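Undergrad: The following comprises the amino acid sequence and a computationally predicted model.
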Amino acid sequence: MEYETDGKSRRSRWFGKRSTGLDFAGMTPEQTHQAITSLMVSDMLKERRSDRRWRAVRRVITALFLLAGIGVYLATLFYEPKTGPLLKDADGYLGVVRITGAIKNSSNASAEKVVPALNEAFADPKVKAVVLSIDSPGGAPVEAERINFAVGELKKRHKKPVYAVIQNIGASAGYMIAMHTDKIYAGRYSLVGSIGAALQTWDVHEALNKRDVRHQVYASGDLKNMLNPFSPPSEAAGRKAQELVDNAGGQFFAEFKERRGSKLKEGVAYDTGEVWSGEQALKLGLVDETGTIEQLAYANNANVKEFKPGSRAILPAFTMEAASAWLSSVIANAMHGVAEASPVAFR
């Protein structure tokens, strides 16, 4: 610290009469030094008190942000937000049950997961109609059969209409479920149809032969090993496989004609496995109207309430744990498909 003197008084560049309230005139150098030291200590104490106050304020603010973050996270776990339009004068809900992805016993579109959601939606007194939101390329016919049975029984018990809204795709077993509702909607760009059945398996015996690897099976009958991917298919196995898919596809087509017969067009081959756009499907009688869940909600003056499985929540869309689980399931399914015969599926 530097002092400037004029012979009569000493003044500090930092401390003066105006800022400190002290007059250093007439003080000895020792007194001036003591006064300045006292002022510096006092100023340091004030700064420390101010720092402590700001640290306390920062801690409180940080704690509030952490509590708010925890609150938002907990809300995402237990709160199911409504989606779709929010109508001011709406007097009820459309209860949406999502059937998304392949319809099989290990997916969210399985009967084990969809049927409980249907029970909740039908039982909710505020739900005025149940909507099946379908976005599926197809899958196992027995899973679709179970879901269809549940829909039929719940309609009788609760006397509520059931609609199907096809999102991006409602094909094969996905469309079979839609057929069992009171009305089918589809977007103009949706893909609809694929009426038929398919039986899939791998044939890798040539690849094994190149590696000089042989797979030996002892079976009790000629067709017991018919879909083994490690053995060359026989003519009898091919005939049997075709018989299975023809039978399943024929049942599907007969049910389709029974459910949609009055709306179908003459001369159209509906059983080729073809898919159509939503607008084409409307003209051909596969759907009743083009529209989305939002349009359906406005038409019924209702908000949308979703039921699990597949209900939307504000959760991180991607995590390493989710990615790892997804990759593991893909590998496991691929290996399972190689090792075992695939069941008949509506695809």
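TA: Great, that's in hand. Computed from a predicted structure; not experimentally measured.
Undergrad: going forward, measure contacts and count neighbours with C-alpha atoms only.
TA: Fine.
Undergrad: Now Thr290: closest residue in space, sequence neighbours ignored.
TA: Ala186 (4.8 Å; C-alpha to C-alpha, 6 or more residues apart in numbering).
Undergrad: what's the neighbour count on Glu306?
TA: 25 (other C-alpha atoms under 10 Å).
Undergrad: From Ala297, how far out is the most centrally placed residue in the chain?
TA: With distances taken as C-alpha atoms, centre = their mean, Gly310 lies nearest the centre of the chain, 5.4 Å away. Distance of Gly310 to Ala297, given as C-alpha to C-alpha, to the nearest Å: 19 Å.
Undergrad: Over to Arg55?
TA: In terms of C-alpha to C-alpha, Arg55 sits 52 Å off from Ala297.
Undergrad: Looking at the two, which has the bigger crowd around it?
TA: Neighbour count, other C-alpha under 10 Å: between Arg55 and Ala297, Ala297 has more, with 21 against 12.
Undergrad: Next one for the comparison:
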Amino acid sequence: MRMRYMILVLILVTAWGCAPKLKLFSSATDPLAEYTLQGEGDAKIVLVNVNGFLQDQPSKGLLRSKPGAVQELVSQLRRAAKDEAVKAVVVKINSPGGTTTASDIIYRELMKHREKTGQAVVALMMDVAASGGYYTALAADTIIAHPTTLTGSVGVIFVRPKVVGLMDKIGVDVEVSKSGEDKDMGSPFSPATEKERKLFQDIIDDMAARFYAVVRERRQPTEQAFATIRTARVFTAAQAKQLGLVDKIGYMDDAFAEARKLAKVDEARVVAYRRDQYPDDNPYNTMSAAEPGKASLLNVEAGHLLPPKAGFYYLWNPGW
């Protein structure tokens, strides 16, 4: 019995040494490497992805974490900036937005990259590029929406969970001592006063004004179009083009063609920066690090199971 056990262990060890290494968690600490996705030539177009909820904090799951959207984007832009063969960047966006700060940082980093390197930037919208996702796209030289994209939602939402009603039902109270009358404004343990609502609305209006200013500067909509845009509704690709929010409606190949045109090159390789190599890689792959063994427990992001964190967001989330 002991001998059979040892033989089994030996077989497993040998098989493991010959088999591809299985990574149970994202290899977020591995360095980025360049992989060609399609095309030929010395010139390069870098494809970067901006996906999901935009935040500057790592995305934490039950058993793993991965870099936040800001960290991932900046890492890839810095690598692209060091490569003289890179002539353009295509930013593929599939995001409903996120925190006001993360959205603004991503926009600024893309603007800085354009100004510093002279590389053209093309934004390609996928399913959703709304609110902070659209804010990101505003940094591009050209914005292309997929025919089925939803975009817009130009505005701010302030989210603050309230538990005061529940506390009344279960007979629990919270006593607060404070240094100033507005120190606990927005507390989930007490109903909002009219003064608090006014103070928060002032903050919301100020942050919305920043978003509006960027839209006006980068897109220069007519006053009639801007009046519709500032309702903060979402638009189809066709509606967005009519309002001047996007330049073109097209597909990924159209985005690469636009990047070549802006960069004034006839041929260019489309490359991506990954931490892992993928067999049969292509531009529709949105991951930079492998996450095999898609067991649901390992891949559920705990934040999606909880009530939204209080804060100000450039975000469109009809699930709330």
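TA: Okay, I see it. Predicted model only: the values in this text are computed from it and were never measured.
Undergrad: Report the TM-score for the pair.
TA: In this superposition the chains share a TM-score of 0.75, using TM-score structural alignment, normalised by the length of the second structure; 275 aligned residues with a C-alpha RMSD of 3.1 Å.
Undergrad: And for whatever residue of the second structure lines up with the residue nearest to Thr290 of the first structure, the neighbour number?
TA: Aligned by TM-score structural alignment, Ala186 of the first structure pairs with Ala145 of the second structure. Neighbourhood size, Ala145 of the second structure [other C-alpha under 10 Å]: 30.
Undergrad: list the contacts for Ala145 of the second structure?
TA: For Ala145 of the second structure, the contacting residues are 124-126, 237, 246, 248-251, by C-alpha atoms under 8 Å, 6 or more residues apart in numbering.
Undergrad: Can I get the residues you listed in a markdown table including secondary structure?
TA: Below are the contacts of Ala145 of the second structure laid out as a markdown table (DSSP: H, G, I helix; E, B strand; the rest coil):
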| residue | secondary structure |
| --- | --- |
| Leu124 | strand |
| Met125 | strand |
| Met126 | strand |
| Ala237 | helix |
| Val246 | coil |
| Lys248 | strand |
| Ile249 | strand |
| Gly250 | coil |
| Tyr251 | coil |
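Undergrad: any idea which of those has the most stuff around it?
TA: Counting by other C-alpha under 10 Å, top hit in those: Met125 with 33 neighbours.
Undergrad: and it, what pairs with it in the first structure?
TA: Per TM-score structural alignment, Met125 of the second structure is aligned with Ile166.
Undergrad: dump the residue contacts of its match.
TA: Counting by C-alpha under 8 Å, 6+ apart, Ile166 of the first structure has contacts 133-135, 178, 184-187, 190, 192.
Undergrad: start and end residues in the first structure for the strand or helix carrying Tyr212 of the second structure, please.
TA: Using DSSP states H and E, Tyr212 of the second structure sits in helix 194-219. The alignment of helix 194-219 of the second structure onto the first structure (TM-score structural alignment) spans residues 235-260.
Undergrad: Leaving out chain neighbours, which residue sits closest to Lys265 of the first structure?
TA: In space, and not counting its chain neighbours, Lys265 of the first structure is closest to Leu284: 5.9 Å by C-alpha to C-alpha, 6+ apart.
Undergrad: In the second structure, what sits opposite that neighbour in the alignment?
TA: Under the alignment (TM-score structural alignment), Leu284 of the first structure pairs with Leu243 of the second structure.
Undergrad: Next one: its match relative to Val154 of the second structure, how far apart?
TA: 13 Å.
Undergrad: got it, and Ser190 of the second structure?
TA: Taking C-alpha to C-alpha, one finds Ser190 of the second structure at 30 Å from Val154 of the second structure.
Undergrad: tell me which element the nearest residue to the residue nearest to the centre of the first structure once chain neighbours are set aside falls in.
TA: Excluding the flanking residues, the one nearest Gly310 of the first structure by C-alpha to C-alpha, 6+ apart is Arg98, at 5.6 Å. For Arg98 of the first structure, the host element (DSSP H and E) is strand 93-100.
Undergrad: From the chain's centroid, how far away is that strand?
TA: Remark: strand 93-100 of the first structure is offset 13 Å from the chain centroid, using C-alpha atoms, centre = their mean, to the nearest Å.
Undergrad: What is that strand packed up against?
TA: Strand 93-100 of the first structure sits against helix 111-123, strand 127-136, strand 303-307, with contacts defined as 3 or more C-alpha pairs under 8 Å, 6 or more residues apart in numbering; DSSP states H and E.
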